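J.: Provided below are the primary sequence and the corresponding predicted coordinates.
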Amino acid sequence: MTGEHLILCNCPDGFELVRDGECRGKHAQLNMADDESVNVTIASCKEIGGIPVIIHDDEQQNYWSASGDGSSFPIGLVCNFTSTKWEWADGSPVDYKPPLGTQNDDLDKPCGKCSWFGYANGDWKKWCDTTRYSVAVFCSVRLQPPVPSADGCDGFVDDSDDGVCYQILDTADVFQGAQMLCKQLGANAASVHTAQENSFIRRLAVSRGAVDGVYLGASVSGKGYDFAWTDGTNWDYENFHPGFPKTGYGDCLAMDTSISSGLWMNINCSEDLPVACIRDQKEVVDPICSNETWKEGQIITSPGFPFNASTFCDYFLTVDAGKKVEAVIDLEANSCCDYLTIYDGYLGGNLIANLTGEIRSKVIKTTTSNIMRVNWVPNGAVNVRGLVMSFKGVLH
């Protein structure tokens, strides 16, 4: 299982994140008759949790008119046979008409078994025949913003009242990768300090399908096989399988989740295993832009991430003199309104990127400076999560 609150890019493939957390795009190309087009389109959009083209204002009208590549496309006007009035597929009223519509009067007449199409020139036209054509299906999908959980664990799982949250994350190919998975969620590979914690992690792992073992957050420290927790907490509990740790078996620690006691074994650090992560419960506070000095490898997020992305923030990412800054950017922003601007240098530097919409793992580098300035500039940031990034110094 992945950490749901860090995952960005929830729009269907090929869709654009446009406004208020709404993804828009072409879903399919289907053969359909004019009179059945709206029903086929509604069913097709439903496959991805979406709705057909619905237009209530000039922005939506202009966007969809420009999206059809010159071809007509079904829009989501349906007939309410009880009231005999046209309405949108989501039940909303027809409160907008195309400025240059040639059939606007028909929108006020009793409706029937017909379908409406949008055109590149902004017109809407009603068609009722049974001739079949290949038609582009456009849909919109609304992102569902995360809601802070009452226990402060937000995508993790709470174990009673210990103030700690747990999660089992996807398989990592090495222990270092497992640690990074946890750190991307503001967590650490799990340290275990009581039998209750050990039992809870084992049960959680099994419930997530991790039945062949999970990495724990410990590795060999110093000479011999003395283990230490990588989060720096005290080694005050252990649950090794009899005879473990064994010389030559490896310098990392795993829990055997196939048995109810959740016994530990030392393993090679290059094993492919899921990882148990742990973090403290979070208190939900008003988002503010931190003025802290950011460090290489640190996971940096926009203020309020992932629940509220509406606060401006200025970041100065600095590496050693003689090096350049390489940043990895993940972004969820409305392309109509919210932007991330990135500069080579911190005062009067060259603009090297202006990003919006959905961005995943985009690498941006400075070319002249060891400082990168990153501005998160939201204009509402409605129903989007904002920014996640990290950075490091590179020689070229």
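T.: Structure received. Residues are numbered from 1 along each chain as shown.
J.: contacts and neighbour counts: CA atoms only from here.
T.: Fine.
J.: verify the stated contact: residue 325 with residue 373.
T.: No: contact criterion CA atoms under 8 Å: residue 325 and residue 373 do not qualify, at 10.0 Å.
J.: ok, second structure coming up, stack it against the first:
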Amino acid sequence: MRIFTNKLKHYEAETDCKYLGGALVTSKNAASNRDIANLAASVGANTVWIGAYCYATGNNTNTCYHDDNSGVVTYNQFAPGNPNVQGSGGCVYMQVSGPSAGKWISAPCEVVGMPFICEVPITNPDTYCLHNYNGYCYMASHEMNLANPVNTTYDKAQSICRANNANLVSFHSKPELDWVKSIYRNTGVQQIFAGAKAFLPDTFEWADGSNWDFDYTNPLSTSTGNCLIMDLSSRPDNGMWSETNCQNINYFVCKRLIPVATEATTPAGEELEEMEETKEHQKSVNPKFQRPQTKTELLDFSNCNSTIVMSPGTITSFGYPNTKPPAAYCIWNIAALGPYRIGIYFTDFSTYANVRIYDEFGNLISLQNGNQRPFSVLGATNVFQITYDSSIDAYYGYHGCLFADIVCPSGFTLINQQKCLKVYTAQVQHLDATKQCTSLGGTLVTIKNAIDNRAVANFAANAGLSNFWIGGFCYTRDEVACFHDDSSGVMTYNSFGAGYPQNNFAIGQCVYMKTSGTSAGQWATNRCHRDTMPYVCEVPLTLEDQTCQHNYNGYCYLPDQEILGPTQLPKDFKAAQDICQANNANLASIHSKQEIDYIKTLYRSSGVDEILLGAQASKPHVFKWIDGSAFGYSYRNPFDNSTENCLKMSVTDELGPNQQMIYGTWSETGCQEVNNFLCKRRIVGKFPQTAEKQKAPVPVHYDITDPSNCNNTMLIAPGTITSFGYGTSPLPGGFCYYKIAAIGAYRVAIHFTDFSTWYNVDVTDQFGENVARLYNSRDPFSVLVESTIAVLTHDADKDASSDRHGFKAVVLPF
């Protein structure tokens, strides 16, 4: 056991324990209960979370389960009146001080934070073992003293393990799987061999001869092969196994039993019989086994209207897969134990009526019908309820559905089949919140209709948030000057409370949502740079693709190092495009700043500085995307003066000469130049359709005789500004005021490509703080303004008489 004194909500505490390969501590007898209470008291804790959860409403202890998957709680120390579960399940904590010391009390899981105690399995000592867990030593190939490569075929990997008195890893619980995943955290390894091999199609056995008593095969995987790999990518449901060719090259981990020094004993007769009987039961089983049926047989494996189904398991519509299934209204209550959440994997789906999925708080998170390809719904809670009426399915020729249900870790949660959201409870300023969201390729959550507004409010409230930043910024007091963070333009829907937006016209204000009281669901504005609160990030909805490691906005991204391996040499444009097409893809096209931000995340700590893009010039400085998509977005490097026929993108965060900001920008390059590259493949499928009406944009004054944007109301980046009359002779005099804004998650970058002035060009941020004072003649340079608005002023009256010609600058969001 190990006690943590930081106060976390129940799920956060469970997650910390899960990363250690354990769970919140379980108390199964009076002695262990005393030990837990004494340990907590020794650090001055008054209460601690323990590893139990009660699913049923009221005081029923029969549906209270231990977090360690050992089943129903058979020993308890509940205080009088407990468990007192109110509708959506209850977590359990121990009172440590006072007359109720040692007693258990139920409480809402995500409301109160308190200390907690983690428990991991007892193991045996081994001086030479780096990863010691539950009596076994785990040896990862990238940490073993091996000659290159550290990734190899299945048979060679097993030979290496056998040479180290071990076998390729077998798995016997979800905590063990999580423990192995933790070995590879921050290593960049995407998958490893599991120590299983097929002796019949889809029928596997462990290389170490152990019992197949745990299964985590991916229900939606269509791959085939005689070996298994385990997914270690950043997917929210990682850790699952898929079939693979045994000749493929993969990393691997060996697992060795750590011996216990005990006196040798000979089993007695009864013990020997019991051992033989155990061996008989420990035969390999088919992880994808389904019981055969005759044409007339009607069996019910559906679990329809069962009290509660503990995942992992399988449920189906009633009578599935009969040609004419009987009519039935079914409710399924599905629960996951401890630190795990629920994933529903629909492997077959054909219904006329809606299948509705609710979380444990009664929020509708998915509604599906029709004939659909396999898909999944991942939740953020311990309990799901599914309802479905099959009474008219057969009449309309539908056959029902099969759900393969399996637990999964938390991550982004699908809301209303429209939004992928994640709550951050840290109290931060608006800028820090937006930076975190953009680092994920997303933005603060944007809300564009009343249905989504209710769903986002409920989602945040269930996470314990009362106020939180959302993706909006108002430049004036008028609603038509409020913009979404996702660059989709002026807010087409709002839920501002009375008196809002209420902002200082000079600096603008950020938008947040309230979730409690009579103002629940209403928006307000606040000071971006002073006030702090939690926030919700949103990344684009995407389409399911079990073969894709980097799935974003309906596309699969394939870095060259993952296709070819890290030792392969860079390629020129033609060779790179040929490799992409061999993988049913093209060199990447880019269509938004958020997509740039996502691509940059693929290269963090990779050592790669720039990559080829899928663009070729049709004439000088005019490019087309090779995948045929429209060249409707540009993030060209303003300082690039080259004339070439291909484009490359900077993925390093270092500044160029003279503090030139080039991170994420595109520059021209020769098509014969070799470089790293990125492939992009469209995922087959359709997104849900949404209908949104567009409001009129903020009116901006443009004078075609003056492209300078001098004294315009506001310029939304990207764009260009110049001194008044730039490029003409003689220069007219005049004072210019420029107000420049970047939408939502981005700041203003001013790239001066030409600069020669007599009087100062003063640059201030939205709060009036001076950022730069510039004058004289200078080489091209950048000024980065750490705010959503930048203001420039310049008096050009003496430029002409002092042999100065003014300035030109490109403004970009960054």
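T.: All right, it came through fine. Not measured: the values here are computed from a predicted model.
J.: care to give me the TM-score?
T.: Laid over one another, the chains give 0.44 as their TM-score (TM-score structural alignment, normalised by the length of the first structure), with 244 aligned residues with a CA RMSD of 5.6 Å.
J.: what sits in contact with each of residue 325 and residue 373 of the first structure?
T.: Listed as contacting both residue 325 of the first structure and residue 373 by CA atoms under 8 Å, 6 or more residues apart in numbering are residue 317.
J.: measure the residue nearest to residue 344 of the second structure when sequence neighbours are not counted to residue 333 of the second structure for me?
T.: Leaving aside its sequence neighbours, residue 344 of the second structure sits nearest to residue 405 (CA to CA, 6 or more residues apart in numbering; 4.5 Å). Remark: distance between residue 405 of the second structure and residue 333 of the second structure (CA to CA, to the nearest Å) = 12 Å.
J.: more crowded one of these two?
T.: residue 405 (24 against 21; other CA atoms under 10 Å).
J.: how much space separates the more buried one from residue 176 of the second structure?
T.: Residue 405 of the second structure is 19 Å from residue 176 of the second structure, by CA to CA.
J.: one more: residue 765 of the second structure?
T.: On the measure of CA to CA, residue 765 of the second structure and residue 176 of the second structure end up 52 Å apart.
J.: which of these two has more neighbours?
T.: Ranked by neighbour count (other CA under 10 Å), residue 765 of the second structure and residue 176 place residue 765 first, with 22 against 19.
J.: what is the burial count for the closest residue to the more buried one other than its chain neighbours?
T.: Nearest non-adjacent residue to residue 765 of the second structure, counting by CA to CA, 6+ apart: residue 790, 4.7 Å away. Residue 790 of the second structure has 27 neighbours, counted by other CA under 10 Å.
J.: helix, strand, or coil at residue 790 of the second structure?
T.: strand (DSSP: H, G, I helix; E, B strand; the rest coil).
J.: I figured residue 414 of the second structure hits residue 365, correct?
T.: Yes: here residue 414 of the second structure reaches residue 365: they are 7.1 Å apart, a contact under CA under 8 Å.
J.: more neighbours, those two?
T.: Neighbours of residue 414 of the second structure and residue 365, each counted by other CA under 10 Å, are more numerous for residue 365; the result is 21 against 18.
J.: so that one touches residue 357, yeah?
T.: Yes: counting by CA under 8 Å, residue 357 is a contact partner of residue 365 of the second structure at 5.9 Å.
J.: which of residue 325 and residue 373 of the first structure has more residues huddled nearby?
T.: With neighbours defined as other CA under 10 Å, residue 325 of the first structure and residue 373 compare such that residue 325 has more, 27 against 21.
J.: ok, now how distant is the more buried one from residue 341 of the first structure?
T.: 15 Å.
J.: same thing with residue 170 of the first structure?
T.: 32 Å.
J.: for the two, indicate the residue with more neighbours.
T.: residue 170 (20 against 16).
J.: would the more buried one count as being in a strand?
T.: Yes: under three-state DSSP, residue 170 of the first structure sits within a strand.
J.: thought it was touching residue 277?
T.: No: at 10.7 Å, residue 170 of the first structure does not count as touching residue 277 under the criterion of CA under 8 Å.
J.: what about residue 61 of the first structure, which helix or strand?
T.: helix 58-65 (DSSP states H and E).
J.: state the number of residues packed around the closest residue to residue 217 of the first structure other than its chain neighbours.
T.: Spatial nearest neighbour of residue 217 of the first structure, chain neighbours left out: residue 189 (4.2 Å); criterion: CA to CA, 6+ apart. The number of residues packed near residue 189 of the first structure is 29, by other CA under 10 Å.
J.: help me confirm that residue 189 of the first structure comes into contact with residue 216.
T.: Yes: using CA under 8 Å, residue 189 of the first structure is in contact with residue 216, at 5.8 Å.
J.: that'll do, ta.
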